[in-house]
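In: Structure here, sequence nowhere to be found:
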């Protein structure tokens, strides 16, 4: 599954929040979503590009990928359990 073929079910706009804000927003949202939900996190905090994939791996969800846009990162995550 590549980023180009995955369409997010929901976008979490955490731009302007500082660490650990974007990760906390992802945790809040993913906890109430059904398995199979794809989330896109938008973050202007550079640490999110490392923190979010590390957390996803730790908790056993699926990290799809990260792209850098104009001053922010777009991270795709799929809830698998």
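Out: Perfect, I can see it now. On a predicted model such as this, the values are computed, not experimentally measured, just so you know.
In: going forward, measure contacts and count neighbours with C-alpha atoms only.
Out: Will do.
In: What residue in this protein is the furthest from its centre?
Out: When each C-alpha in the chain is compared with the mean C-alpha position (Cα atoms, centre = their mean), residue 70 comes out farthest, at 17.0 Å.
In: next, the one to line up against it:
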């Protein structure tokens, strides 16, 4: 799965590193709200809690969770906006 994620060119990249729950999710919500349907958002975070929080948020909101890549502690989450 990670191999495919490395080939994704996100439409929006948002850096939430240095923040902790719930900030990465509130930041993601703001960015997704501004994105257009179908756009892919990359959320960068270093809070390991986001590994559970991002997919749970996507399930709750109906947006598509594509997965994440861990690059030595930098977590890169990929979400496709599917809901207006």
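Out: Structure's in. What do you need? Remember, it's a predicted structure, so these values are computed and weren't measured experimentally.
In: What's the match for the residue farthest from the centre of structure 1 in structure 2?
Out: Residue pairing (TM-score structural alignment): residue 70 of structure 1 is matched to residue 72 of structure 2.
In: Let me know how buried the counterpart of residue 47 of structure 1 in structure 2 is, in neighbour terms.
Out: Residue 47 of structure 1 maps onto residue 49 of structure 2 when the alignment is built from TM-score structural alignment. Look at residue 49 of structure 2: counted by other Cα atoms under 10 Å, it has 13 neighbours.
In: residue range for stretch 13-22 of structure 1 in structure 2?
Out: Using TM-score structural alignment, stretch 13-22 of structure 1 lines up with residues 15-24 of structure 2.
In: got the contact list for that stretch?
Out: Counting by Cα atoms under 8 Å, 6 or more residues apart in numbering, the neighbours of stretch 15-24 of structure 2 from elsewhere in the structure are 27, 43, 44, 45, 46, 47, 49, 50, 74.
In: No further queries at this time; thank you.
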